[in-house]
Structure formats: C-alpha cells, structure tokens
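Asker: generate a structure from the sequence data that follows.
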Amino acid sequence: MISFEQYIRESAVTQTDIDTFLDPNQPTWAQFDSELGYTLGNDMPKDGIDGSYTISTVQANGRRSAYAYSVRPCRINTYGNSFTQCHQVSDGETWQEYLAAHLGEPIQNFGVGGYGVYQAYRRMLRTEATDNEAEYIILYIWGDDHYRSLLRCRHILIHRWWDHAGGRMFHGNFWANLEIDLNAGNFVEKKSLISTPEDLYQMTDSNFMLEATRDDLMLQLSLFDYVDFDTLDSKKLNILAEVLGVSTIDRSNRERLKASIGRLRDAYGFSATKYIVKEALDYCQNHQKKMMVITLCPRVVRQLIEGHKRYDQEIVDFFIGENIQHFDMNLVHVEDYRSFRLSVDDYFSRYFIGHYNPTGNHLFAYSFKDHLVNWLNPKPITYHNNQEETIDFTEYLPN
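Answerer: Sure, this is the predicted structure:
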C-alpha cells in the first residue's frame, strides 16, 4: 500500500487538462471560479440513459438552463451538488423543470456536481446577494457532501478513478472550504489556495500538491482504505477526535481501526454540516428568506431497506431538534421499494444510472411536490384554493 504522500503526488494534473479546462473555445463540463474552484459550464457528455448524450448548459447568471415558465418571476432557488444540478440528464429533464412545468413557475437550479454542503452554501451567499435572489431557498445535501465541505481539493481524493477526459470533465480543483482549528476547537472558513486561472497550473507540480494538502485531516480520513495508515498523522487525528468528543483511534486490530476512522470521519463531517446549516439558516432569517433542507443518500436507502440503522441519524436528529424544514427522500425510496418484488440493486437500477435518470428525477419531483406546495405562500397558480373549475390564467397565454 502506498504512502499518503505518494498518493497526493500522483494527483498532479497534466498541463493539457488545465489548458483544455481554461480554454473558452472548448466545451467543458465546468468552468474556473476563483472562490468555488469551478461552476457549471457547457458540455454534451455521453453519460445519459441508453448510451445517449446529455445536453448540459448554463445561463449567464450561473444557473443551469431552464425553459418551463423561465420568463416569469422566480421565488425558489436550489443549491447543492450533482443531485441538485441533475447530472446525467439534459437541461429539460431536471426535477426543477418537472416541478416548474407542473406548478406554473420557474425554479432556479444553482447545483454543481462535486460540491459539498459548504461550497453550496457559499454559492448561495453569493447568488442571494444579486438580482437572482429568491425568497425560498432549498439546500440539497447528498451522500458524502458532509465530507466534501472539509476538503481543500477533492480532485486529490478522486483522481485514481475519475477520468478528466482530457480536461473536458476536469473539476474538483482547490476551492473555499471549512476546517476545524484544533487549538481553538471551532470551525474556520478558508479561502481557496488557488484564486486565479494562472495559479491553477500549480496543480501540475507534485510538490505544490503535497505542501498544500499534507495536513488536510479530512483527506487523510477519506484515504484510509488507499494508503498506509502509518503515513497519516495519527497524533492530529486523535486531537481532532478529542475536540469533537468522540473516541480516539483504536489500533488494536484492522477492523477496529477502520471502524474508528469511519466514526471520526462521520463526526467531523456531521459537525461541519450542522455548523453550515445553522449559518445558512441564520442568513435566510436575517434576509427575510425561508430555507428548507433536502437529504438523499443511496447508502442510507440501502441501510433502511435492509433493516439497519442509518449512519446519518445524527443529522436527522439535528434537523428535528432544531425544527428545521426538512424533506427526507430516503424515506420515500424505502416506501416506494415496498411496491416492488425486486432486489435492492434491481430497484436502484430503475431510477439511477449513477445519478438519477429522468425517471428518478420525475419520482423525486412528484414525491417532493406536496411538501413544496404546502411550504409556499401564496400557493402556485395550479394550487390556488378556488372552488371554480377554472381560474383566470390570462397572464399565461402566449402573445
């Protein structure tokens, strides 16, 4: 098994990948951003259902392209990772577009694949300070978003299994992130270590990659299965455990070591998510906005279907204890699974091709619909409380 240092050094990026990523004349899935590392770009990757290409485009204001009632005033903005962005489907097949078509009003999609909770939150702060702001804010938390918030450069973690396609699919570069101060015991919001396109070429230097991330504790925890544990900073990891109030690392055998690393990683990630959600909620309340959190994690769905305890129960308890508006799509999938006589894998293949396929986005949209309608005030035009069989919709008529 290789060392932690070697794993980082191997992640150095080729100049060709960065050249392509930064070339405005190249179709790229993402585009450079000085604060968040990257935002959505324009591309047509071959990653859809039945071997199809998907059309993924972005508007000038940074949102994914939308068509359903998009010229009408918008009061709902959505933030999150690829399950908010709706990776692997075309622009018109997102859950936001399905809902917009049904409700008669637009829903802006500011999701970006690969983001953690913190990066989505920073995107929210930036967007809500512009003319694209909205009254209703949806923050979508998926799977390992808890951990991504704390990474300085997610590319390092995924470089062994992610294909940048010569730069067209490059992302995960350095971004603003959250980290804990081991001395003070509190979270610190960090700026990206790379803030200009020119500086992005530093990622081709293995020495730079190592020096920039060798003390990234979430990266160490996330690479446990891939590197020699003795090359990690166990002293700092144990200090982190003490700060978070969880058990220190148990090295009595490999199984206990892995379990203790997993508990520490969860504790760090969940603590970060709780901090971020509170900050986002405070912002919304101070700016006369309403916020709702959505959660989905296929790992949780599988655990619940198989009768096991969900690993993220701490987050669920937090939402309930803080009385935070929350929609749990995991529970919808568990209930939906009972309608079929399928293995769990076959059930997942109905809705997922990695991300949701169009059917999965449709299931999500109409599972979430009532929750959303009940939250909105006034109700969307298609749900006005009117006893008449028809209502005045003159403003919807084409010119």
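Asker: okay, CA-based contacts and neighbour counts for the rest of this
Answerer: Noted.
Asker: what's the closest non-adjacent residue to Y38?
Answerer: F32 (4.4 Å; CA to CA, 6 or more residues apart in numbering).
Asker: same question for V246.
Answerer: L264 is the one closest to V246 (CA to CA, 6+ apart), at 7.0 Å.
Asker: burial of the one you found, as a residue count?
Answerer: 25 (other CA atoms under 10 Å).
Asker: list the residues that contact it.
Answerer: 221, 241, 246-248 (CA atoms under 8 Å, 6 or more residues apart in numbering).
Asker: out of these, which are inside strands?
Answerer: Among these, no member falls in strands (DSSP state E).
Asker: keep only those of those residues that are in helices.
Answerer: The helices, defined by DSSP state H, take in 221, 241 from the contacts of L264.
Asker: now, of the contacts of L264, which are buried?
Answerer: For these, a burial check counting by 16 or more other CA atoms under 10 Å picks out 221, 241, 248.
Asker: buried residues, the helix or strand hosting R350. List them.
Answerer: Assigned by DSSP states H and E, R350 belongs to helix 344-351. Using 16+ other CA under 10 Å as the test for burial, helix 344-351 gives 348, 351.
Asker: what does stretch 283-301 give?
Answerer: Buried-residue list, stretch 283-301, by 16+ other CA under 10 Å: 283-284, 289-297, 300-301.
Asker: looking at those, which are in strands?
Answerer: Within the buried residues of stretch 283-301, residues falling in strands by DSSP E are 290-296.
Asker: out of these, what pair is the most spread apart?
Answerer: Among these, the pair separated by the greatest distance (CA to CA) is K290 and L296, at 20.5 Å.
Asker: ok, of the ones in strands among the buried residues of stretch 283-301, which one's closest to L342?
Answerer: Nearest to L342 out of these is L296 (CA to CA; 20.6 Å).
Asker: elements contacting the helix or strand following the helix holding R350?
Answerer: Using DSSP H and E, the helix or strand that follows helix 344-351 in sequence is helix 358-375. With contacts defined as 3 or more CA pairs under 8 Å, 6 or more residues apart in numbering; DSSP states H and E, the packing partners of helix 358-375 are helix 95-103, helix 329-337, helix 344-351.
Asker: before we compare anything, build this one as well:
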Amino acid sequence: MINEAAPTYADYLSGCAITSEDLSRSLEGRSRWALDPHLGFVERDYVIPGGGAEFPGVWLPGGIDGSAVFVQVRDDGARRSFVHADGVARISTYGDSFTHGDQVNDGECWQEYLAGHLREPIRNFGVGGGSVYQTYRRMVLEESKNPSELVIFYIWGDDSTRSLLGRSMPLIRHLPQAKGVLTLSAPSIAIDLDSGAMIERDNPFPTVESLERLTDAQWIHDAYRDELALQLFLHHRGRVSDVDEAKVARLAELLGFPPSVSLPETGDLLDRYAQRASVHILEKVTAWAARHGRKVLVALSDPVRSVRQVHRQERRHDQDVVDHLRREDLAYFDMNEVHLRGHRKYRLGFDEYLSQFFVDGAGHYNPLGNHLFAYAIKDRVVSLLDPKPAPYLHPAEMTGHF
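Answerer: Next up is the predicted model:
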C-alpha cells in the first residue's frame, strides 16, 4: 500500500521516541507479560475483566459472552493445569497465543482437553504475541531443564513475520492514544544482505534500564535505520512512504524473486522473507531434535489468511513452510485442513462456519474451538508416543493405570 501522505521512514523513526512518563506508565505492572532477558517476554498471572481491558499500549479482549478471563502461571513457567497434573508430562507445547489459550480460562485450553483424553498431563508454554523464533528459543531453554518425549511446535498466522519484527515491536506498537506504550521486544532473525545467511539477534532490551533507550531519538535512528523488515512492514501498511530500494532489490534477489524492472510488492516480499525465516528455524528445530533424541510435531493454524486462501483455491502465504515440512518428511498437523473438511459438512457460509469456534466470532479459539483442536490433533500425538497413552494400550498392558 503506497501512502504518499505518510512520513518517510526516517521521519517515522524520529517520531518513535517516547517520554519518560510514557515509559513509567508502561512499567506500572499492569501488563500481562513479564520481561525476560533472553526471550523478551513471558506470560505471568493476569485477569482480563469481562468485555476486555486496556493494558499498556494494547487492548486485550475478554472471554466468551462478555466473561472475564483468569490465567495463572506455574513456578516452572507453564500455564496452570489441572488434568492429571500430578503425573509426569511427556508432552510440552510451545507457540503463541493459540498455544497459550488467550481469551479462555485455565482449564479451557486445548492442552487440558487433550490431557483428559490421553490421561496424562500436557505442559503449556505458549506466549501471547510470540514469534516462531521466540518459540524455538523457549523450547530449547525449557527442554534443557525438564525434557519431554514429544514437543508440539505451534506456528500460527503471522508468527513468522514476528520472527523478523521482534526487536522492532516497541516502534510498531507505539499508540499515542493508549494509556501506555507497549515496550515489549523480543529476539529476532534477519538475512545478512551481503552473505545471504540468516543471523540471530538477541532481545535488544533485556533489562528495565535498557528500555530507557526508547526515550532517545538519536539512538532509535541509529539502531533501526537499516531495519529492512520494519521498513517493509510499515510500507505495506501505508505507515511510511518509502523503503530503501537498493536493499529491497538485494533482498528480492536473495529470496528468489525473478529480476524485474519494478520491485516486488512489499507485502509479498515480507511474506516470503518471513517464510524463509521460519524454514530456517524449522531446520534448527530438526537439528536440535536429532541431537537430543526428541520427537517434534509441528502444528499449523491460520484462520485469518491461509485457511481462507485455500478455501478460495489460492496459494497460501505459508506454502513455503508446508513445502519444507513435506519435502523433509517432518511430522506435522495442519488445522487449516481440518476446518476446510469440517466446513463441507455444514450448509453455512465459510465465515459463519468458522465463527462458531472463536470468541466473538473473530478472536482466539473459544472452548469449543479448543476442544475441536484437541481432538483433531490427538491421532498425530498418539502416533508419536511410545508407549501409547493408557486409553490406547492393549488391555493386558493397562495394569497400573487405574
């Protein structure tokens, strides 16, 4: 989207510095997230009142029928669970808000429904707003402390794009009309335009003190002037009027766009960039699993874009990731396919069919959606566990399961 009335990228950066008062408001403890020096942010206990609430820099909606949402986090960083919680967890789940279970209470997440069926606990390390790269780093960190037999690695919608934008989040989500500024940031990944190699970058704001740099306009300019993913993101959304055309052309070349007189549309370029990053991360996940003798099930879900693209018989924006999973014969589960098959059983429009599974028809999964997800993924989960969960054992093997 070209918006000639929008500021240049340089002018946009110059307006991103926040005041000390903005920073203080964002750190008053009202946020649902806790600062983590390595991961950027993790979940902590929070309550969203019925109808939703304003947190620093972001509006968070409540639960079904205008109800409140209650979340508690255990000492090990996983979300509180109840079902067979006294057992030994062989399964851990990592991902964003659809893994964490935004907009539902403890006990209403898909992990809890699946745990009830399998008769064994499932750990939930999802983080609302997380990226694929954050998910990878969280997995490596948690699994080094308490290993699982099976890791479910969840990739939702724009998680891939967030892998590129993690360090830029404070500049994207600066909302002057909000009661505070969302100062969350995260580790990220980028392509080195000289070598074409992927480079991993730590969280640029690992401490509360480091956030003071967001009040320094010169520091912001110097730190972000070459942040190409941020430029593409803002230009595609009409929030800046220009991009660095030389860098865009080089990125397009590295990503395999055919030579052309005109540059690729910034949204298309950002999509392919994000998917290339996720393929790289999945290669790292596969290598990690091989080194440590773990099983990984990649779960895909995107009710906003991919499922509708496939429904319209268009190429899905995350096709590069799907192709990688198939080419490498990796274990994966695609919830988009479940919804497409499910819709064929209904005499409903596609949006009307999907809406029954989401809070207010368009948010995160409601309890019904989480229940559907749990029972849709169960066969893939069972196939990867050895021994099988109790309900799938031969009667002669069930001794001790009662």
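Asker: thinking again about what came up before, can you get me a residue count around the residue nearest to Y38 of structure 1?
Answerer: F32 of structure 1, neighbours per other CA under 10 Å, totals 21.
Asker: who touches the equivalent of it over in structure 2 in this structure?
Answerer: By TM-score structural alignment, F32 of structure 1 lines up with L35 in structure 2. Contact analysis of L35 of structure 2 by CA under 8 Å, 6+ apart lists 41-42, 184, 206-208.
Asker: against structure 2, where does stretch 356-372 of structure 1 fall?
Answerer: With TM-score structural alignment as the criterion, stretch 356-372 of structure 1 aligns to 365-381.
Asker: what about the matching stretch, distance to the chain center?
Answerer: Centroid separation for stretch 365-381 of structure 2 versus its chain: 18 Å, with CA atoms, centre = their mean, to the nearest Å.
Asker: okay, buried residues for stretch 206-213 of structure 1 please.
Answerer: Neighbour counts over stretch 206-213 of structure 1 (16+ other CA under 10 Å) mark 206, 209-210, 212-213 as buried.
Asker: now the strands for the stretch 151-300 of structure 1?
Answerer: Here the stretch 151-300 of structure 1 has its strands, by DSSP state E, counting those that start in this stretch, at 177-181, 186-190, 290-296.
Asker: P380 of structure 1 is nearest to which of those?
Answerer: strand 290-296 (16.2 Å).
Asker: which other helices and strands contact that closest one?
Answerer: Against strand 290-296 of structure 1 (3+ CA pairs under 8 Å, 6+ apart) you get strand 136-142, helix 254-286, strand 326-328, helix 329-337.
Asker: and E5 of structure 1, which of these is closest to it?
Answerer: Among those, if distance is taken as CA to CA, the winner is helix 254-286, at 18.7 Å.
Asker: ok now the closest one, how far from the chain's centre?
Answerer: On CA atoms, centre = their mean, the centre of helix 254-286 of structure 1 falls 14 Å from that of its chain.
Asker: if you count neighbours, what's buried in that helix?
Answerer: Going by 16+ other CA under 10 Å, helix 254-286 of structure 1 has these buried residues: 257-258, 260-274, 276-277, 280-281, 283-284.
Asker: with R341 of structure 1 as the reference, measure out to the residue nearest the centre of structure 1.
Answerer: Compute the mean C-alpha point of structure 1, and by CA atoms, centre = their mean the closest residue is N81, 2.6 Å away. Per CA to CA, to the nearest Å, N81 of structure 1 is found 31 Å from R341 of structure 1.
Asker: ok, now T14 of structure 1?
Answerer: T14 of structure 1 is 48 Å from R341 of structure 1, by CA to CA.
Asker: what does A68 of structure 1 give?
Answerer: Taking CA to CA, one finds A68 of structure 1 at 36 Å from R341 of structure 1.
Asker: ok, those two, which is more surrounded?
Answerer: A68 (19 against 9).
Asker: that one in helix, strand or coil?
Answerer: coil (DSSP: H, G, I helix; E, B strand; the rest coil).
Asker: any idea how far G40 of structure 2 is from the aligned residue in structure 2 for it?
Answerer: Following TM-score structural alignment, the counterpart assigned to A68 of structure 1 within structure 2 is V83. Distance of V83 of structure 2 to G40 of structure 2, given as CA to CA: 29 Å.
Asker: separation between the equivalent of Y224 of structure 2 over in structure 1 and S11 of structure 1?
Answerer: By TM-score structural alignment, Y224 of structure 2 lines up with T213 in structure 1. Distance, T213 of structure 1 to S11 of structure 1, using CA to CA: 11 Å.
Asker: again, but for D282 of structure 1
Answerer: Distance from D282 of structure 1 to S11 of structure 1, by CA to CA: 38 Å.
Asker: can you put the helices and strands packed on strand 290-296 of structure 1 in TSV and add distance to R154 of structure 1?
Answerer: Shown next, in TSV, are those (distance: least, CA to CA, whole Å):
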stretch	distance to R154 of structure 1
strand 136-142	16
helix 254-286	14
strand 326-328	26
helix 329-337	25
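Asker: one step back: can I get the buried residues of stretch 283-301 of structure 1 in JSON lines including distance to I156 of structure 1?
Answerer: Output for the buried residues of stretch 283-301 of structure 1, formatted as JSON lines (distance: CA to CA, whole Å):
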{"residue": "Y283", "distance to I156 of structure 1": "32"}
{"residue": "C284", "distance to I156 of structure 1": "33"}
{"residue": "K289", "distance to I156 of structure 1": "36"}
{"residue": "K290", "distance to I156 of structure 1": "36"}
{"residue": "M291", "distance to I156 of structure 1": "32"}
{"residue": "M292", "distance to I156 of structure 1": "31"}
{"residue": "V293", "distance to I156 of structure 1": "28"}
{"residue": "I294", "distance to I156 of structure 1": "28"}
{"residue": "T295", "distance to I156 of structure 1": "26"}
{"residue": "L296", "distance to I156 of structure 1": "25"}
{"residue": "C297", "distance to I156 of structure 1": "23"}
{"residue": "V300", "distance to I156 of structure 1": "26"}
{"residue": "V301", "distance to I156 of structure 1": "28"}
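Asker: and of those, the nearest to R126 of structure 1?
Answerer: In terms of CA to CA, no member of the buried residues of stretch 283-301 of structure 1 lies closer to R126 of structure 1 than Y283, at 11.7 Å.
Asker: mind listing what the closest one touches?
Answerer: Y283 of structure 1 neighbours (CA under 8 Å, 6+ apart): none.
Asker: now which residue in structure 2 aligns to it?
Answerer: Match for Y283 of structure 1 (TM-score structural alignment): W288.
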